[in-house]
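**Student:** What follows is a predicted protein model with its sequence.
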Amino acid sequence: MSIADTMSVAARNAWALTFGPGVEQPDPAPTTVLWDEPHRQLRRFEGADDGAPTTAQPGVGVLLVPPLAAPASCFDLRADQSVARFLLGTGRQPYVVDYGDISFADRRMGVEDWIDEILPEAVLRSSADQGGAPVDLVGWSLGGTLALLTAAAHPELPIRSIAAVGSPLDYTELTGIPQLRAAATLTRGLGVSTLVRAVGGVPATFTRLAYRATALERELTRPWFIASNLASTERLARMTTIDRFMADMPGYPGRFYGQLWGRWVLHNDLGRGVIEFGSRRIALADVTAPVLLVGGTEDAITPASAVAAGTRTLRGAASVRYETAPGSHLGILTGPGAARTTWRYLDEFLASTRNAHFG
C-alpha cells in the first residue's frame, strides 16, 4: 500500500471512530427464533445468509450457553470471531439461549431459575428441533458452570456432552477472592449482600466497569493502540467489536448474585463439588456426560487452576478432558488463537462424543 493509500485509510478510520458509526458495523450470523419468552429466548443459527434452514442432519445440535452479565453475542462477535459460525462450518447445528436484559423487576431470580427452568427448557426445545436427539452443551464462563449444574440436577435431560470454557469451578483460585473472604469475615458477608439486595442486583453499569478493570492495560493503552493502528481497519474492527460487546453487558439479578456471593465466593461450594439451597444439594459428581474443560493461561478473571478444579469434582463424568489456551477470558473463546486451540479442542471433543450412548 502506498503512503497516499495508507494516509487515506487512516483518515477514513479516524473519521469513522470519531464522528461516524465505527470502522465496521455489526454483522451477526442469521438466526431463527424458536422460542421467545423473557430471559429464555432460544435461537437457531442458520447456515445461509437468507435465513433458510441448514441442511445439517439431526443429532448434531449444540446449545451455546452464555453466562449472566454478558450478552449472548459472545458466541458470534464477528465473522472470524464466531463459535457459532465455526460449528456451522463443521456441519453441526448451533443454538443459543439469550437471557436478555436484567432489571430491578428480575431481582428475585436465582440460580434455580437457570438450572431448573431456563436451561432445561432450552435443552428440551433444542433436542426437539433435532428430532429428539441429545444435544451438546457449550458454555463460556459462568455459562459452563450453569450447564454442568443443570446436568447434575437433571440427569433425565437429553444432554450428550458438556464443554465449559473459562468456567469457574473453585472460587478460592480466583484472583483476590481469598482477600475478599477474609474481609467479609468482619461483617459476616453482610456488606455486599445488603447492598445488592437494596439495589435489586448488580447494575449493568457496574458489570461493564468491572470487566474493563480486569483489562486495565488495554484501557490505558487504548489511545496509543488507536493512533498506531489507524491504517489497520482489521485491528480497529476487532477493538470496536470488543467495545460493543462490553457496552451490551447486562447485570445480575439480586437473588442470583446473593447466592453466588454467599455460597460460591464465601463458602466455595463449587470447589467442594456440592452446592446447597436450603435442604437441597446438587453434586457435580452427578454429572455423567463426557466433559471438556478449557482454562486460559492468561485469564485474569478465571485462572486456569479454577477451571482445572473440575477434574477432581466431576468424578462421575464418563470422561473429563482438560486443556489450556492462551488469551484473555473472552480471548480463549473468540480471540486470534481460539481457532488453533479452543475450537480445535471442541471439534475433537464433539467428534469423540458423537456416538456416545444416551439413555
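**Tutor:** In hand now; what should we look at?

**Student:** When you work out contacts or count neighbours from here on, use the C-alpha atoms and nothing else.
**Tutor:** Noted.

**Student:** all helices of the stretch 101-250 of the chain, in order?
**Tutor:** For the stretch 101-250 of the chain, helices defined by DSSP state H, counting those that start in this stretch occupy the ranges 111-112, 119-129, 142-153, 177-184, 190-199, 204-214, 216-220, 222-228, 233-247.

**Student:** Got another one to weigh against that:
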Amino acid sequence: MKIRRKDSLTGKVLSAAVHAVERRLFSENFNVSNRTPFDTVHEDGIMSVRHYHPLAVDEIVVGTEPMSVAPERHRIPVVLVPPLAATSMIFDLLPQRSVVRYLLARGFDVYLIDWGEVTADHSNLSLENYVLDWMPAALDAVRRDSGEQDVSIFAYCMGGLLSLMYAAATQDRHIRNMVTVASPVDMHQMGIAGGVLSAIYRPAQVVSQALNISLLDMPARYFHIPGWMNSLAFKLTNPVGSLVSSLELLVNL
C-alpha cells in the first residue's frame, strides 16, 4: 500500500478540504474573537454599547510577550469606535492580539460602541443617525455607567471620521482625548479608489451646479453600498497586496 506524505500536494489538498468542512459544520469551535467578557449598557436597534469587565488575571500575553496587569485603574473611560465596514471584533481579534485586553491590562475602563450588522432592511440609516443620534446616545450611556463626564475616544478608520464629525457638530467639551487610526480624512489620496473618486468629483460637481440639485437632498437609501462593492474598493487601494494575501491564504490552507 502506498502511503501519502502529509506534506505532499495531495495531502495538503485533502487537509484543506477537511478544514473547510470543519469550519462550515463546527464554526463555533474556530471562533476566538470577541471573547473578552462584557456587559451591554445600552441598546438602540442594531447599535449597542459594551462595558468590558476588568481582567481577572495578573498577566496577559501580547503577541508572544507576557505583560503584567496594572493594579491601578484610570478614572477616565476609553470608548472604542469601530468603522462601519468592519465589525467590533477588530478590537478583540485574538486573546493575545486584543486592543481591549491590552487597554484593560493598562488599567483603563474600556467601553465599545458596536454598530451592529447592517442589512438591506436598514436602508433608512444615514450619517446623521450615526453622528447626531447614536454617538451622543452612546456617550451618554458611557457617562451614566461610568459616573464620569470626561471620556477618551480611540477610533479606527471610519470610526475616526464619525468621531471627528460628532466632535465638530456637537462641540462636546468633555472629550479628554481622541486618537484616530487609519481614518481616511482625505479619501482622494486612497490609491486607485482615490483616483476614481477624484475623476468623478469634478463632473458630478458640474452636473449638480447645472441642474441645481444636491445629493444631500436625495434619500439616503439610494446611496447605500453593497458589501461586495465596499470590499472591492478597499482591495483596490492595494491590489497587489490583496492578491498576495489571497495566494498566501491558499498556500497556507
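**Tutor:** Noted; the coordinates are in hand. Just so you know, these numbers come straight off a predicted model, no measurement behind them.

**Student:** Please state their TM-score.
**Tutor:** Here the TM-score for the pair of chains, by TM-score structural alignment, normalised by the length of the second structure, is 0.70; 222 aligned residues with a C-alpha RMSD of 3.7 Å.

**Student:** rewinding a little: mind putting the helices of the stretch 101-250 of the first structure into JSON lines with mean neighbour count?
**Tutor:** Compiled in JSON lines, those are given as follows (neighbours: other C-alpha atoms under 10 Å):
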{"stretch": "helix 111-112", "mean neighbour count": "16"}
{"stretch": "helix 119-129", "mean neighbour count": "21"}
{"stretch": "helix 142-153", "mean neighbour count": "25"}
{"stretch": "helix 177-184", "mean neighbour count": "14"}
{"stretch": "helix 190-199", "mean neighbour count": "15"}
{"stretch": "helix 204-214", "mean neighbour count": "16"}
{"stretch": "helix 216-220", "mean neighbour count": "12"}
{"stretch": "helix 222-228", "mean neighbour count": "13"}
{"stretch": "helix 233-247", "mean neighbour count": "17"}
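
**Student:** who wins for proximity to Q57 of the first structure among those?
**Tutor:** Within these, the stretch nearest Q57 of the first structure is helix 119-129; the backing value is 11.0 Å (C-alpha to C-alpha).

**Student:** Now check the second structure for the residue matching A183 of the first structure.
**Tutor:** Taking TM-score structural alignment, A183 of the first structure has I200 as its aligned residue in the second structure.

**Student:** TSV please, covering the helices of the stretch 101-250 of the first structure and showing distance to T6 of the first structure.
**Tutor:** Formatted as TSV, the helices of the stretch 101-250 of the first structure follow (distance: least, C-alpha to C-alpha, whole Å):
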stretch	distance to T6 of the first structure
helix 111-112	52
helix 119-129	48
helix 142-153	42
helix 177-184	47
helix 190-199	50
helix 204-214	31
helix 216-220	25
helix 222-228	12
helix 233-247	11
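
**Student:** Between those, which one is closest to R281 of the first structure.
**Tutor:** Among the helices of the stretch 101-250 of the first structure, helix 142-153 comes nearest to R281 of the first structure, with 8.8 Å by C-alpha to C-alpha.

**Student:** Burial check on the aligned residue in the second structure for F19 of the first structure, number of neighbours?
**Tutor:** Aligned by TM-score structural alignment, F19 of the first structure pairs with V21 of the second structure. Applying other C-alpha atoms under 10 Å, we find 12 residues neighbouring V21 of the second structure.

**Student:** do you know how far V21 of the second structure is from M158 of the second structure?
**Tutor:** Counting by C-alpha to C-alpha, to the nearest Å, the separation of V21 of the second structure from M158 of the second structure is 34 Å.

**Student:** Just give the nearest non-adjacent residue to the most centrally placed residue in the first structure, would you?
**Tutor:** By C-alpha atoms, centre = their mean, the first structure has its centre lying nearest to W140, at 2.9 Å. Spatial nearest neighbour of W140 of the first structure, chain neighbours left out: V165 (4.8 Å); criterion: C-alpha to C-alpha, 6 or more residues apart in numbering.

**Student:** got it, and L42 of the first structure?
**Tutor:** V97 (4.6 Å).

**Student:** next one: S183 of the second structure
**Tutor:** Closest to S183 of the second structure by C-alpha to C-alpha, 6+ apart is C157, at 3.9 Å.

**Student:** does that neighbour really touch P184, like I thought?
**Tutor:** Yes. Shown here, C157 of the second structure and P184 form a contact pair, counting by C-alpha atoms under 8 Å, at 6.5 Å.
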